[in-house]
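S.K.: have a look at this fold, sequence not included:
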């Protein structure tokens, strides 16, 4: 009989560090109204009713971080996922309340630059909502990337905008910059430390998206900045498998060959 790996109870500091890698699935198991009123950026709302979807679509080795109101109900969910074979499940002690208080304590003293605050407000966010989320989980940084506003992206990063928040589709600001072919913004995000190989809920990375969309310039940029061509989606497809043009195929064949040779060295 396969031995079950028990879940762990962790504090907010460790939870923030795990989520910050861009590889973890963050689950909010409070009721839908509480989630709508406020939640940790990038968290997915879950109840026992949609637990089957999580179990069926999430790799058993993917880190899963769970929080509730105060840290009690999250342990029940963590135990369930552990029983279903998930190997890296954690429950956050203190729940959302502790996470919220931690976030407030980490905020730098002083208000945002007036120009940054005004731009954030112009997009429908609270003026001080540097990491606020709107429709589809879009943050101000994601909005600026979507609009191709390089100077605004730089200003938001300088103000401390969180880089690896994922929207409702599980994508970060890097993916959104790739959609718009904004190569300068890709550079700015990577320079700032965004996770270049962050995968969404389907296991797809920005490189995979660019390859499938035939964006040779973006593929070349991502590879030049260190994107890994080897990861695969949940369905087992790599960026090379998804390449939709000859240009992308050529770039990824070369990069994949180099990666394999490096691994064998």
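M.R.: In hand now; what should we look at? Computed from a predicted model, the values in this text were never measured in an experiment. Numbers count the residues shown, from 1 in each chain.

S.K.: make it CA atoms for all contacts and neighbour counts henceforth
M.R.: Will do.

S.K.: report the secondary structure state of the spatially most central residue of the chain.
M.R.: Against the mean C-alpha coordinate of the chain, by CA atoms, centre = their mean, the closest residue is residue 166 at 3.6 Å. At residue 166 the chain is in coil, as set by DSSP: H, G, I helix; E, B strand; the rest coil.

S.K.: what distance do you get for it to residue 100?
M.R.: Distance of residue 166 to residue 100, given as CA to CA, to the nearest Å: 18 Å.

S.K.: one more to weigh against that first structure:
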């Protein structure tokens, strides 16, 4: 819509970095009064129809606003209202209080290890689950570059494993692009699905076969990747094999 302002959606793991960058932010809880009283985030103010006009009219437009609700749906409506009203820094929390409760090992306030924080800053990420070019996450970038210490640090911090980028690829795809079996094994062992299909219906095994990366094909097959999955164009990994080594590995026995 012409003239409509935008707002930003944050994950649980981006909260620390965001609060650190916006110490004067206004935190708004869009749930009912009882829920806010029971487990509202420290410093949060309950947001309702009764006080929305006062907040919209009396809050400085440049003051950062972060809104959360139960599941991250109502907060989007509220965030859009504040953005449309002219507030320049408006965010809402993906998953709301439910996402916070589901991540007890990494609640807001858990410090990011200095080495990881420095790496994230150098890469231009706002936090461990931040997004960069093409919607790539820090885990994707670390896997792509074979930066194993940062992969381990991100996994230990509890980043979202099933995140996908603009092409529908997970971090496991990027480990396959890097081409080191140990990196693939590390992410598969952490729980990334072997047979995830991207926006075109391709799997990591298909990519490895089409790229002639027989070591990665062998690793994925040993881990249990399914060679019979077909793309939207009805091709399997065998159909895509670019080298004799890949063909031999994928040929039915």
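M.R.: Structure received. In this text the structure is predicted, and so the values were computed from the model without any measurement.

S.K.: before we move on, back to that, please say which position in structure 2 the residue nearest to the centre of structure 1 maps to.
M.R.: Using TM-score structural alignment, the partner of residue 166 of structure 1 in structure 2 is residue 164.

S.K.: excluding chain neighbours, what is closest to its match?
M.R.: Once flanking residues are discounted, residue 164 of structure 2 sits nearest to residue 170: 4.7 Å by CA to CA, 6 or more residues apart in numbering.

S.K.: which residues does the one you found contact?
M.R.: 140, 161, 162, 163, 164, 192, 196 (CA atoms under 8 Å, 6 or more residues apart in numbering).

S.K.: pull out the buried members of the residues you listed.
M.R.: Buried members of the contacts of residue 170 of structure 2, counted by 16 or more other CA atoms under 10 Å: 140, 161, 163, 164, 192, 196.

S.K.: now do the same contact list for residue 208 of structure 2.
M.R.: When contacts are taken as CA under 8 Å, 6+ apart, residue 208 of structure 2 is in contact with 176, 177, 214, 216, 217.

S.K.: in what helix or strand does it lie?
M.R.: helix 204-210 (DSSP states H and E).

S.K.: counterpart of that helix in structure 1, which residues?
M.R.: By TM-score structural alignment, helix 204-210 of structure 2 lines up with residues 206-212 in structure 1.

S.K.: mean deviation, the matching stretch versus structure 2?
M.R.: Superposed on structure 2, stretch 206-212 of structure 1 shows a mean distance to its aligned partners of 0.5 Å (mean CA distance after the TM-score superposition for structure 1).

S.K.: now that stretch, how far from the chain's geometric center?
M.R.: 16 Å (CA atoms, centre = their mean, to the nearest Å).

S.K.: repeat for stretch 151-166 of structure 2
M.R.: With CA atoms, centre = their mean, you get 7 Å for stretch 151-166 of structure 2.

S.K.: what range does the helix or strand harbouring residue 15 of structure 2 cover in structure 1?
M.R.: Assigned by DSSP H and E, residue 15 of structure 2 falls within helix 15-21. Across structure 1, nothing matches helix 15-21 of structure 2 (TM-score structural alignment).

S.K.: for that helix, which positions count as buried?
M.R.: Those would be 15, 16, 17, 18, 19, for helix 15-21 of structure 2 by 16+ other CA under 10 Å.

S.K.: contacting residues around the aligned partner of residue 147 of structure 1 in structure 2?
M.R.: The alignment partner of residue 147 of structure 1 in structure 2, by TM-score structural alignment, is residue 145. For residue 145 of structure 2, the contacting residues are residue 178, by CA under 8 Å, 6+ apart.

S.K.: how about the helices in structure 2?
M.R.: In structure 2, the helices defined using DSSP state H lie at 15-21, 33-39, 52-58, 74-84, 96-101, 114-123, 138-145, 148-157, 171-178, 181-190, 204-210, 214-223, 237-240, 244-250.

S.K.: got the end-to-end distance for stretch 213-230 of structure 2?
M.R.: Span of stretch 213-230 of structure 2 from end to end, CA to CA: 19 Å.

S.K.: how close does the closest residue to residue 155 of structure 1 other than its chain neighbours get to residue 157 of structure 1?
M.R.: Spatially, and ignoring its direct neighbours in sequence, residue 155 of structure 1 is nearest to residue 116 (6.9 Å; CA to CA, 6+ apart). Between residue 116 of structure 1 and residue 157 of structure 1 the distance is 10 Å, computed by CA to CA.

S.K.: same question, residue 189 of structure 1
M.R.: From residue 189 of structure 1 to residue 157 of structure 1 the distance is 8 Å (CA to CA).

S.K.: do the same with residue 112 of structure 1
M.R.: Residue 112 of structure 1 is 12 Å from residue 157 of structure 1, by CA to CA.

S.K.: contacting residues around the alignment partner in structure 2 of residue 116 of structure 1?
M.R.: The equivalent of residue 116 of structure 1 in structure 2 is residue 116 (alignment by TM-score structural alignment). Contact analysis of residue 116 of structure 2 by CA under 8 Å, 6+ apart lists 150, 153, 154.

S.K.: run the last query once more with 10 Å
M.R.: Listed by CA atoms under 10 Å, 6 or more residues apart in numbering, the contact set of residue 116 of structure 2 reads 122, 127, 128, 149, 150, 151, 152, 153, 154, 157.
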